[in-house]
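1. here's my sequence, what's the structure:
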Amino acid sequence: MKTATLPPVRIEPAFRQQVEEVLQPGETLTQLVESAVRTAVAARKSQAEFLRRGIQAIETTRLEATGIPAEQVMAGLERRLAAARQSRTR
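-> Purely as a prediction, here's the structure:
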C-alpha cells in the first residue's frame, strides 16, 4: 500500500523552536507529528465509543424503564451530604 502525507501546517518560528526542543534523542519532527496525530485519532475514537455506549445505555434504560428518577438520586445525595456535614462539625 502506498503511503500518504499529511498536509503541511504553518506555525510560528518560536513554536517550531519549542517543538524541536522537546524532541527525544534521535527523534525527528516528522515522527513527533505522526505520533501526536495518532494519539489524537485514538483519543477521538475512544471518546466517540464512550459516547456511543453512554447513549446506548440511556436508550436501554428508557426502553426498559429501569432507571432511577433524578429527584430520587438527588435526594439521596443531599442526605449523604447533610450527614457528612453533620459528622464533620462534631
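2. all contacts plus neighbour counts: C-alpha atoms, from now on.
-> Noted.
3. report the buried residues of the top helix by length along the chain.
-> Longest among the helix segments of the chain by residue count, using DSSP state H, is helix 29-64. Within helix 29-64, the residues that count as buried by 16 or more other Cα atoms under 10 Å are L32.
4. so which elements touch it?
-> Here helix 29-64 touches no other helix or strand, going by 3 or more Cα pairs under 8 Å, 6 or more residues apart in numbering; DSSP states H and E.
5. repeat that for 10 Å
-> Counting contacts by 3 or more Cα pairs under 10 Å, 6 or more residues apart in numbering; DSSP states H and E, helix 29-64 packs against helix 13-21.
6. another for comparison:
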Amino acid sequence: MKSATIPPLRVTPELRQAAESVLQDGESLSSFVEKSLVKQVEFRKNQAAFIARGLAARESAKESGKYVSKEDSLEALDAILDKYRGTK
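-> Next comes the predicted model:
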C-alpha cells in the first residue's frame, strides 16, 4: 500500500514546543502526530457507533413501550461495579 501525506499543519510556536516537550525517548514529532491522528479517528468512530446504538435503543423502546427507569439502570451499573470491586 502506498503511503499518503497529511496536509501541513500550522500551529503556534507554543503548541509545537508543548508537543515536543512530551515526546518520549526516540519518538519524533511526526510519529506523535500520526499516533494522535489514529487515536482521534478511532475515538470518533467509537463515538458515532455509541450514538447510533443509543438512537437505535431509543427507537426500540418507543416501538415496544418498554423503558428502564434511571434508578433501575443505576442499580444495575452499581451491581456490576460492586462485582468487579469485590465489595459484594
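7. where does the TM-score land?
-> The TM-score (TM-score structural alignment, normalised by the length of the second structure) is 0.73; 71 aligned residues with a Cα RMSD of 1.6 Å.
8. re earlier: now the longest helix of the first structure, how far from the chain's geometric center?
-> Averaging C-alpha positions (Cα atoms, centre = their mean, to the nearest Å) puts helix 29-64 of the first structure 8 Å from its chain's average.
9. just stretch 58-78 of the second structure next, same as before
-> Distance, centroid of stretch 58-78 of the second structure to centroid of chain: 24 Å (Cα atoms, centre = their mean).
10. contacts for it, please.
-> If you take Cα atoms under 10 Å, 6 or more residues apart in numbering as the criterion, stretch 58-78 of the second structure is touched by 52-57, 79-84.
11. tell me the centre residue of the second structure?
-> In the second structure, the centroid-proximal residue (Cα atoms, centre = their mean) is F43; its distance is 3.6 Å.
12. enumerate every residue touching that one.
-> 37, 49 are the contacts of F43 of the second structure under Cα under 10 Å, 6+ apart.
13. before we move on, what about L51 of the first structure?
-> 45, 57.
14. that one -> the second structure?
-> By TM-score structural alignment, L51 of the first structure lines up with I51 in the second structure.
15. how much space separates its match from Y84 of the second structure?
-> Distance, I51 of the second structure to Y84 of the second structure, by Cα to Cα, to the nearest Å: 26 Å.
16. and F32 of the second structure, by the same measure?
-> Counting by Cα to Cα - F32 of the second structure and Y84 of the second structure are separated by 34 Å.
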